[in-house]
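Trainee: fold the stuff below for me.
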Amino acid sequence: MNKNKLILRIPFISLFCLLLTGLQAQSLRALLEEEKTLVFAHRGAVNPEIPENSMKGMKQALDSGMYMLEIDIMESQDGILYLLHDRTLDRTTFGTGNISDWSSKDLDNLGLKGTEEQLPRFADFLAEAAQNGLFLMLDVKNAPLDKVLNLVEAADMLDRILLLTFSLERAQEAFALNHRFLVSVLVKEEEEFDEYLCKSNDPYQLAVYLNKDADLMLYDRAKKLGLPIITDVMGNIDRQGMDDPTIYREFVQKRNPDIVVSDYPVILKHVLH
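Mentor: Below is the predicted model:
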């Protein structure tokens, strides 16, 4: 297939992505071993002005040279997965009420604010992400993990995603799946490291999410254990970093995380690299 046909087939692809052939062949775990700080776009948008969890956000990210997106997943009344952060539709769509009260037939015709598109199905977003060589961080708000991962496997994206979990119960649900993929667990206390390591069947596929204001000792412990570290700079750090980029640099130098999630990922990436 020549380049012209490729561009026609993949509407959201950018010249930047065409130059990333070597990168696209890598797994997320392999990238983490290169000891670079990877930057993910919070809710799939390169800034808060762009509609979150949208196809438009994906296109803007690709056009900005961002190929790592954090997205949120919710389930409809009839079990179809959609990109949505809140349990309710009110803030980001032209619908009202809980998404769990809506059928996919109605959701597929529901407009997303700030775009000319409908609320995106997770399966459709995955297909575009796979074609464009993206890496995804999945925050599954309210849906069975096996359903989510079955779609990820069908899109051949298991080695390009990281699943966020924020409780031991959710982490155990992830560990029990037959799929092999990166799982992030939230650690707030030092003893939780051993607890999660014992529960996991494959520590190589384990990553640690540490709060931005967590004790630096937890960051050191994660490094000594060889566990990839995820954190975020949303809120005050992002706002301060917009005016003074050294804030970003100092934050990362103190903690040495492997992944940082930001509302302004293009700016953060530029500062760090």
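
Trainee: from here on, just use CA atoms for contacts and neighbour counts.
Mentor: Will do.

Trainee: hey, where'd the helices end up in the stretch 101-250 of the chain?
Mentor: Along the stretch 101-250 of the chain, the stretches classed as helices by DSSP state H, counting those that start in this stretch are 104-107, 122-131, 145-154, 168-175, 191-199, 216-225, 236-243, 246-255.

Trainee: nearest to residue 116, of these?
Mentor: Smallest distance to residue 116 across the helices of the stretch 101-250 of the chain (C-alpha to C-alpha): 14.4 Å, for helix 104-107.

Trainee: what number of residues lie near residue 41?
Mentor: Using other C-alpha atoms under 10 Å, residue 41 has 28 neighbouring residues.

Trainee: over to residue 45?
Mentor: Using other C-alpha under 10 Å: residue 45 sits among 29 other residues.

Trainee: not counting residues beside it along the chain, what's closest to it?
Mentor: Distances taken as C-alpha to C-alpha, 6 or more residues apart in numbering place residue 57 nearest to residue 45, at 4.8 Å, with adjacent residues excluded.

Trainee: got the helices of the stretch 101-250 of the chain as JSON lines, with distance to residue 18 and mean neighbour count columns?
Mentor: Converted to JSON lines, the helices of the stretch 101-250 of the chain look like this (distance: least, C-alpha to C-alpha, whole Å; neighbours: other C-alpha atoms under 10 Å):
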{"stretch": "helix 104-107", "distance to residue 18": "33", "mean neighbour count": "16"}
{"stretch": "helix 122-131", "distance to residue 18": "11", "mean neighbour count": "18"}
{"stretch": "helix 145-154", "distance to residue 18": "23", "mean neighbour count": "16"}
{"stretch": "helix 168-175", "distance to residue 18": "33", "mean neighbour count": "17"}
{"stretch": "helix 191-199", "distance to residue 18": "38", "mean neighbour count": "14"}
{"stretch": "helix 216-225", "distance to residue 18": "34", "mean neighbour count": "15"}
{"stretch": "helix 236-243", "distance to residue 18": "29", "mean neighbour count": "15"}
{"stretch": "helix 246-255", "distance to residue 18": "29", "mean neighbour count": "15"}
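
Trainee: please give the structure of this sequence too, so both can be compared:
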Amino acid sequence: MSKFNNIFRIVLPGLILLSCNTSKPGNTNTNPKPIEFRIGVESTKEAKEFYSWTSDRIPLVSAHRGGPYPGFPENAIETFQNVIEHTPSIIEFDVALSKDSVLVLMHDNTLERTTNGSGKVIDLAFEEIRKLKLLDNDRKETDFQVPTLEEALIWGKGKVLFTVDIKREVPFEMVVDAIKKYQAEAYAAVITYSVDAAKKVHSLHPELMLSVTIRNEEELKRFEESGIPVEQWIAFTGTSERSPEFNAKLHEMGVFTILGVLGNLDKSAVARGDQIYVDFVKNGADILATDRPIEAAEAIKSLIPEKSSKSKFFGNKVEIR
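Mentor: Below is the predicted model of the structure:
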């Protein structure tokens, strides 16, 4: 049986026992039908509760650019689906803007790397972008198309938590308006890279959760002085591991931490073994933002508490086999 079987033991009363997931990353032909590992947060109040740090918190992975694997390209809804058939996950994705002002999921300013098209995203109308096929990370063409932000928000309700990375040319107002339109405030946090950006998004929607960059005491002080309530922070602590003491200080404030293991730290896990993901969590990382969400989730499953106040947000009763 696959090493990726049923990554979390999450037991909720009254739910039916589901069968094991025997699928592997990139395998679309699964029998029986794969399990969906869902996270259901239904209000901004619940979002604040979910992200409020407690000692019984459930460590999670965040799938960088949606969690691409062979056959599953980045920033595709089919890729999101593949990830949640292996583990509960936060899904991070990127939002760009077409020539005719349609919000689409795309990381790059240009189309060459991730599609069979070419040119700048902003120079093409959505109808032209929609005709393209997405490429996976091995540059193999898939049958998948570029999704819109609206399609992602509709798909994600009751399934995942999103962190939304807004590209430079995209007005914050457009993304926040889409989140409002689809009532996605509970499950769509917005990523910001500066205090000013965080204050701007907060002014547009004071109830939104914000991913904010806090890598040191100076950045922490800036956010403490920002006027943004601490219960709406999710602290991205960078792509290098912070000290346990710094993580503990954020925890004392009730703040979840996200460690970006994508890039060098993921490469270290490949070279040295996935145990390092366990060490990151033990040292105070609550969420691992990774290009290897399935492997990282498998590694940290041993750290999930038998009982947790957060369990009510997870929508499966699953036994690890």
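
Trainee: quick one: closest of the helices of the stretch 101-250 of the first structure to residue 43 of the first structure.
Mentor: Nearest to residue 43 of the first structure, of all the helices of the stretch 101-250 of the first structure, is helix 122-131, at 12.9 Å by C-alpha to C-alpha.

Trainee: what angle sits between the closest one and helix 145-154?
Mentor: Per axes from the mean of the first three to the mean of the last three C-alpha atoms, to 10 degrees, the angle that helix 122-131 of the first structure makes with helix 145-154 is 40 degrees.

Trainee: other SSEs contacting helix 122-131 of the first structure?
Mentor: Packing partners of helix 122-131 of the first structure (3 or more C-alpha pairs under 8 Å, 6 or more residues apart in numbering; DSSP states H and E): strand 81-83.

Trainee: average gap between the strand it packs on and the second structure?
Mentor: When the second structure is overlaid, strand 81-83 of the first structure sits 0.5 Å from its aligned residues on average, using mean C-alpha distance after the TM-score superposition for the first structure.

Trainee: how far is that strand from where the chain is centred?
Mentor: Relative to its chain's centre, strand 81-83 of the first structure lies at 14 Å (C-alpha atoms, centre = their mean, to the nearest Å).

Trainee: check stretch 42-54 of the second structure too.
Mentor: On the basis of C-alpha atoms, centre = their mean, stretch 42-54 of the second structure sits 16 Å off its chain's mean C-alpha point.

Trainee: who's in contact with the corresponding residue of the first structure for residue 95 of the second structure?
Mentor: Under the alignment (TM-score structural alignment), residue 95 of the second structure pairs with residue 73 of the first structure. Contacts of residue 73 of the first structure were listed using C-alpha atoms under 8 Å, 6 or more residues apart in numbering, and they are 81-85, 122, 138-143.

Trainee: roughly how far apart are residue 73 of the first structure and residue 225 of the first structure?
Mentor: Taking C-alpha to C-alpha, to the nearest Å as the measure, residue 73 of the first structure falls 30 Å from residue 225 of the first structure.

Trainee: circling back: out of the helices of the stretch 101-250 of the first structure, which gets nearest to residue 206 of the first structure?
Mentor: Nearest of the helices of the stretch 101-250 of the first structure to residue 206 of the first structure, taken as C-alpha to C-alpha: helix 191-199 at 8.0 Å.

Trainee: post-alignment, the closest one versus the second structure, mean distance?
Mentor: Using mean C-alpha distance after the TM-score superposition for the first structure, the mean distance for helix 191-199 of the first structure is 1.8 Å.

Trainee: from the chain's centre, how far out does that helix sit?
Mentor: In this view, helix 191-199 of the first structure has its centroid 23 Å away from the chain centroid, taken as C-alpha atoms, centre = their mean.

Trainee: need the residues that contact that helix.
Mentor: 168, 172, 175, 185, 187, 203, 206, 222.

Trainee: which residues of the second structure does that helix align to?
Mentor: Under TM-score structural alignment, helix 191-199 of the first structure corresponds to residues 218-226 of the second structure.

Trainee: re the thing from before, tell me the one of the contacts of residue 73 of the first structure nearest residue 69 of the first structure?
Mentor: The shortest approach to residue 69 of the first structure among the contacts of residue 73 of the first structure belongs to residue 138, at 8.6 Å (C-alpha to C-alpha).

Trainee: what about stretch 64-84 of the first structure, distance to the chain center?
Mentor: Distance, stretch centre to chain centre, for stretch 64-84 of the first structure: 9 Å (C-alpha atoms, centre = their mean).

Trainee: what does stretch 145-152 of the first structure give?
Mentor: 15 Å.

Trainee: what's that stretch in contact with?
Mentor: Contact with stretch 145-152 of the first structure is made by 81, 123, 126, 158, 173-174, 177, 179, as judged by C-alpha under 8 Å, 6+ apart.

Trainee: want to try JSON lines for those, with distance to residue 92 of the first structure as columns?
Mentor: JSON lines is the format used below for those (distance: C-alpha to C-alpha, whole Å):
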{"residue": "81", "distance to residue 92 of the first structure": "16"}
{"residue": "123", "distance to residue 92 of the first structure": "19"}
{"residue": "126", "distance to residue 92 of the first structure": "20"}
{"residue": "158", "distance to residue 92 of the first structure": "28"}
{"residue": "173", "distance to residue 92 of the first structure": "29"}
{"residue": "174", "distance to residue 92 of the first structure": "28"}
{"residue": "177", "distance to residue 92 of the first structure": "32"}
{"residue": "179", "distance to residue 92 of the first structure": "32"}
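
Trainee: quick check, nearest of those to residue 65 of the first structure?
Mentor: Comparing those against residue 65 of the first structure with C-alpha to C-alpha places residue 126 closest, at 18.3 Å.
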